[in-house]
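Engineer: Return a 3D structure for these sequence lines:
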Amino acid sequence: MSANGGPLPGQARPDISPRHGFTESHTENMLRDSLLIAAALAGGPAALIMQDESGTWYRDSCGLTTEQAASLEPALSRGSGFDPEARGHGAQGLQLAAALPLVDDCRRALGTLCVLSQGPPSLSEDQREALRLVAEHVQTIVTMDRQRSESRATLRAPAAASFVPGLVHELGSFIFGISASLDALEARYTGLEDVGRYAANIRKGLDRMGTFIVELKEYGYPQRLSWTVLDLEPLLREAVERNAPLAAKQGIDLQFHSEGALPRIQADGEGLQAALIRLIDLILQQEQPGGRVVLNLAAAHQGNRGLIAGNLDFPGTKMKQVDPARIFEPFYYRMSGLGRLTLPGARRIFESHGGSLTAGPGPEGGMRISFMLPSE
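Structural biologist: Down below sits the predicted model:
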């Protein structure tokens, strides 16, 4: 029904090109039902528009013509719901009554569910709350379809939900058993020089394996232990300070620069900071004395969406032959010592926050690792 009690206009289902579609045929039926519910709750036309970096890939509407539904897209900004300046324009005479941003379980933007009206919007609080629940239902439908697509159509990654925790458990049990046997051996043969020398080497290897298990566990699936709204600058500044002693030991100039006021982010501060500390530590250990490592931080925008953009610039002397497109693959970059999962683990942490971590050429022939995190 429309806002004035009459029937809705023709309920066109426009053809979309490109239109990715969904794994299950009934997924679109469920989305269609959700769209009809949203239109009934608002008493006016409704549209569901899915967008990614390449543009709109799925669009459906209730009470709108093909042209009206298409005309909505310029007013929508991926990740922020709508452009406030375009709110009054709506879809060819209609006005946006509500635009609800849709995100996946990693808080990456999926698209927008919007409802419209022929006159000034006048949704009650109960209507807005009901539409919010419909939007959450749409997010669940899309997320479940993507999970089914992963399990049926793609190869299972090493970080599969059961594989990595199981591997961590088995390796941990093995280390515990060897360590206990070593304790008993040292107690039995106390004072023998050869035993002490060999035992020290074995313990060194066990410690290295223990550190690797920690990396493996965190690479498997990043845990959101304390998901809060926070300021990123103090967190990064502390990460740099924690690495200052290592930089001094290596003879490397470690700097931190932040430009202007930064938006707040929603994050697991402990996990994000740990990933940054390990990332800086890894870079410092690969650099020659006399080098310089600089962490830069600044605010940015993507449409109407606030972002924090940063980069780590360093000479990258030992990474000259490394393919930047593959550097985040597990075990691709082979450095001495530990840290072979540091780069892929850090990327998983940033992606779990809805951000990104990439590598490429840096200034003066060096290397740059760039990251992005969305604001709250």
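Engineer: going forward, measure contacts and count neighbours with C-alpha atoms only.
Structural biologist: Fine.
Engineer: correct me, but Asp60 touches Leu48?
Structural biologist: Yes: using C-alpha atoms under 8 Å, Asp60 is in contact with Leu48, at 5.3 Å.
Engineer: Common neighbours of the two, please.
Structural biologist: With contacts defined as C-alpha atoms under 8 Å, 6 or more residues apart in numbering, no residue is shared by Asp60 and Leu48.
Engineer: Now show me the structure for the sequence below, then we'll compare the two:
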Amino acid sequence: GMRLAAYRPHIRSAGLALLLALVVGPLTVVAAGFAAWTGRRAERERERAARRERLASLGELAATVAHEVRNPLGAIKGYAQLVEEGAGAEAARRAAQTIHEECARLERTVSEVLGYARDAQPRLEPVELRAFLDAELGRLAAEAAAREVRLVRDYGDEAVAVRADRDQLARALDNLVRNALAVSPPAGRVVVGLRPERRQVELFVADEGPGVAPEDRERVFEPFFSRRPGGTGLGLALVRRIAEAHGGSVRVADRPAGGAEFMLRLPR
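Structural biologist: Next up is the predicted model:
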């Protein structure tokens, strides 16, 4: 009897442990199953929300493309009909010039849409930015000259290298410089430069145009937002997408002397 009494506390503890195991064990399994079900449900909700967002973006894209394509097509059709009906030599020349300009506008629209839809995952390689800028600005020199705008380089003699996707960086720079040229007055300047820092480098494009209203400084980087007649609203959205894919950022500020400055920051 005394031996049994000595073991009773142990027996009670073991019984309590068994009881707890019998009660808590199934509850733990149920809780784990509920957590897994909740997680799967939340994941399905996220997927549905992402699909809704993609469909909404696709609808906006379709509406933008339809609008941007319809106007040039109408002009091309009208001027082609004018030539077909036997317009004089001078009228036919003007019609051909307009058709050429509207085809170029269509080509720009298609390029912007395809550029935005393309996979944003960068293929990184070493890029020396001074040589890169010299080459890219050389390609834009004819357009700047046609607009009577001077392209000014402001990046000194120091070599500045980053790891970047050269093609994506070229598309981002092309959008920034073309936008600056489009808003610049005749005899104006577009300044392209670098501000190197220890961990990052800032590539900037500054113009002498009307600037960007404070309430639009975030919105200009949203897809399909544009204050410019004929703009698709995809160019600056693509710049931000490329910047973020590289671990960087882009922002815009007004210049003290007037105009806007777009700053693309990239890690070194």
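Engineer: Now compute the TM-score of the two chains, please.
Structural biologist: Here the superposed chains carry a TM-score of 0.62, computed using TM-score structural alignment, normalised by the length of the second structure; 215 aligned residues with a C-alpha RMSD of 4.1 Å.
Engineer: roughly how far apart are Asp60 of the first structure and Gln68 of the first structure?
Structural biologist: Between Asp60 of the first structure and Gln68 of the first structure the distance is 11 Å, computed by C-alpha to C-alpha, to the nearest Å.
Engineer: So if I had to pick from these two, which one is more boxed in?
Structural biologist: Of the pair Asp60 of the first structure and Gln68, Asp60 is the one with more neighbours under other C-alpha atoms under 10 Å, namely 24 against 19.
Engineer: The more buried one should be in a strand, yeah?
Structural biologist: Yes: using DSSP: H, G, I helix; E, B strand; the rest coil, the secondary structure at Asp60 of the first structure is a strand.
Engineer: Tell me the counterpart of it in the second structure.
Structural biologist: For Asp60 of the first structure, no equivalent position in the second structure is identified, counting by TM-score structural alignment.
Engineer: what packs against the host helix or strand of Gly74 of the second structure?
Structural biologist: If you go by DSSP states H and E, Gly74 of the second structure is part of helix 2-84. If you count contacts as 3 or more C-alpha pairs under 8 Å, 6 or more residues apart in numbering; DSSP states H and E, helix 2-84 of the second structure packs onto helix 89-117.
Engineer: How far off centre is stretch 270-289 of the first structure?
Structural biologist: Chain-centre distance of stretch 270-289 of the first structure: 19 Å, with C-alpha atoms, centre = their mean, to the nearest Å.
Engineer: can you check stretch 343-359 of the first structure too?
Structural biologist: Chain-centre distance of stretch 343-359 of the first structure: 6 Å, with C-alpha atoms, centre = their mean.
Engineer: Stretch 217-237 of the second structure now?
Structural biologist: Relative to the mean C-alpha coordinate of its chain, stretch 217-237 of the second structure is positioned 10 Å out (C-alpha atoms, centre = their mean).
Engineer: For Val205 of the second structure, which non-adjacent residue is closest in space?
Structural biologist: The shortest distance from Val205 of the second structure to any non-neighbouring residue, by C-alpha to C-alpha, 6 or more residues apart in numbering, is to Val192 (4.6 Å).
Engineer: Tell me who's in contact with the one you found.
Structural biologist: Leu151, Val152, Arg153, Asp154, Tyr155, Leu203, Phe204, Val205, Ala206.
Engineer: Can you tell me which of these are buried?
Structural biologist: Among the contacts of Val192 of the second structure, those classed as buried by 16 or more other C-alpha atoms under 10 Å are Leu151, Arg153, Tyr155, Leu203, Phe204, Val205, Ala206.
Engineer: What is the equivalent residue in the first structure for the last one?
Structural biologist: Pointing back at Ala206 of the second structure there. Here Ala206 of the second structure is matched to Asp313 in the first structure, going by TM-score structural alignment.
Engineer: can you confirm that match is in a strand?
Structural biologist: Yes: using three-state DSSP, the assignment for Asp313 of the first structure is a strand.
Engineer: On the three-state scheme, the nearest residue in space to it that is not next to it in sequence is what?
Structural biologist: Excluding its sequence neighbours, the residue lying closest to Asp313 of the first structure (C-alpha to C-alpha, 6+ apart) is Arg368, at 4.6 Å. For Arg368 of the first structure, the secondary structure call by three-state DSSP comes out as strand.
Engineer: How many residues are close by Arg368 of the first structure?
Structural biologist: For Arg368 of the first structure, using other C-alpha under 10 Å, the count is 22.
Engineer: same deal with Leu192 of the first structure?
Structural biologist: For Leu192 of the first structure, the neighbour count with other C-alpha under 10 Å is 10.
Engineer: Specify the local secondary structure of the residue mapped onto it from the second structure.
Structural biologist: Aligned counterpart of Leu192 of the first structure in the second structure: Gly86 (TM-score structural alignment). Three-state assignment for Gly86 of the second structure (three-state DSSP): coil.
Engineer: Could you check how far Gly86 of the second structure is from Leu238 of the second structure?
Structural biologist: Going from Gly86 of the second structure to Leu238 of the second structure by C-alpha to C-alpha gives 44 Å.
Engineer: before we move on, what about Pro223 of the second structure?
Structural biologist: For Pro223 of the second structure, the distance to Leu238 of the second structure (C-alpha to C-alpha) stands at 8 Å.
Engineer: higher neighbour count, the two?
Structural biologist: Taking other C-alpha under 10 Å, Pro223 of the second structure and Leu238 do not tie; Leu238 has more neighbours (25 against 19).
Engineer: Asp119 of the second structure and Arg217 of the second structure: what is the separation?
Structural biologist: As for Asp119 of the second structure, its distance to Arg217 of the second structure is 26 Å (criterion: C-alpha to C-alpha).
Engineer: ok, the two, which is more surrounded?
Structural biologist: Taking other C-alpha under 10 Å, Asp119 of the second structure and Arg217 do not tie; Arg217 has more neighbours (15 against 9).
Engineer: Map that one across to the first structure for me.
Structural biologist: Taking TM-score structural alignment, Arg217 of the second structure has Pro324 as its aligned residue in the first structure.
Engineer: Val250 of the second structure pairs with which position in the first structure?
Structural biologist: In the first structure, Val250 of the second structure lines up with Leu357, judged by TM-score structural alignment.
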